[in-house]
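K.L.:
Pasted the sequence and its predicted model underneath.
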Amino acid sequence: MSKQSAVLTLTDLNASEPCCSPIAQQRIQAETAAMLAPAFKALGDPVRLRLLSMIASASEGEICVCDLAPAFDLSGPTISHHLKTLREAGLVDAERRGTWVYYRARRGLMRQLAALLAVEESTNV
C-alpha cells in the first residue's frame, strides 16, 4: 500500500478566510478542483480577466455595465456574454436597477483562488 498525501477540501467558496492550504503544499481533491475549475477557466480569457479587474477595483464596490462596455472595442452582446460567463463561474454578482445592471466581485471566491495558488518562498531553490 502506498502512502497517500493529504488532500485539500473545499468548505465554503464565500468564506472570508482560505479554507485550506495552497496546492503547492497539498494535493487538491477532485471535487474541489471541479468546483474551482469554472472560475479559473473564466479567468483564462483576457477580456474576462480585464472585466473582473474593473469590477473588483471599482471604488464603490460595484460598477455599472454602462461603465464597463466603453473600455472595450467589442459589441454589447459580446460584453454581456463575457459578464454572463463571470456570473456563471461565481466570480461576480449582478443586480438590475432600471435599465442598467451593476456588478460586484465575489471576493470570497477570489480569496479562495488566490490562497490555492499561493507559493511560499523556498530556501531549496
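P.N.:
Received, thanks.
K.L.:
contacts and neighbour counts: CA atoms only from here.
P.N.:
Noted.
K.L.:
So which residues make contact with stretch 69-85?
P.N.:
The contact list for stretch 69-85 (C-alpha atoms under 8 Å, 6 or more residues apart in numbering) reads 42, 47-48, 51.
K.L.:
Against that first model, consider the following:
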Amino acid sequence: MGNRESEDLSRFADMLSAMGTEPRLRIMRLLLSAHPEGMVAGEIGAALEIAGSTLSHHLERLRNEGLVTVRREGTFLWYSANAVALQDLLRFLYAECCTRSGACEPRKILA
C-alpha cells in the first residue's frame, strides 16, 4: 500500500469514526438538510435536544475530521456539512466496497 493510499485510508477511517455515534450522525443528517446555509449551534441543539456542552464536543469532533465547516457571522458560529468531504468518503466506500470487490450492485445502492 502506497503512502498516499495509507493516508487516505486513515483519513476515511477517522471520518467514519467521527460519525460513528448516534448523536453525531443525527447532527450530520440535520446539517445536510440545512445545506448549504447551515445552522447556528443553538438551532442544532434545540432541534436535536442536545445540551450545549455536549453539542460543542460533537461539533468539534466532526469539524476536526473535516466533516463540518464553521463560519463566523457577527457573534454567531454557523455550522455546515462539508459536502465535498462526504462525497470523497462516499466515493472511497463505493470504489473499495462495490467496484473493486463487486460486493454491491450499483443499481441497488441508489434504489
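P.N.:
Everything's here; your move. All values reported here derive from a predicted model rather than from experimental measurement.
K.L.:
what TM-score do we get after superposing?
P.N.:
After superposition, the two chains reach a TM-score (TM-score structural alignment, normalised by the length of structure 2) of 0.75; 98 aligned residues with a C-alpha RMSD of 2.2 Å.
K.L.:
coming back round to it: mark which of the contacts of stretch 69-85 of structure 1 are part of helices, please.
P.N.:
42, 47-48, 51 (DSSP state H).
K.L.:
Quick check: the farthest pair among these?
P.N.:
Looking at those by C-alpha to C-alpha, the two members farthest from one another are 42 and 51, with 10.8 Å of separation.
K.L.:
quick one, what contacts the residue positioned nearest the centre of structure 2?
P.N.:
A centroid search over structure 2 (C-alpha atoms, centre = their mean) returns residue 67, at 3.8 Å, as the residue closest to the centre. By C-alpha under 8 Å, 6+ apart, the contact list for residue 67 of structure 2 reads 15, 81-83, 85-86.
K.L.:
which residue lines up with it in structure 1?
P.N.:
For residue 67 of structure 2, the equivalent position in structure 1 is taken to be residue 91, counting by TM-score structural alignment.
K.L.:
re the thing from before, kindly reformat the ones in helices among the contacts of stretch 69-85 of structure 1 as TSV containing neighbour count and distance to residue 122 of structure 1.
P.N.:
Supplementary listing: these in TSV, determined by neighbours: other C-alpha atoms under 10 Å; distance: C-alpha to C-alpha, whole Å:
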residue	neighbour count	distance to residue 122 of structure 1
42	22	30
47	17	34
48	20	32
51	23	33
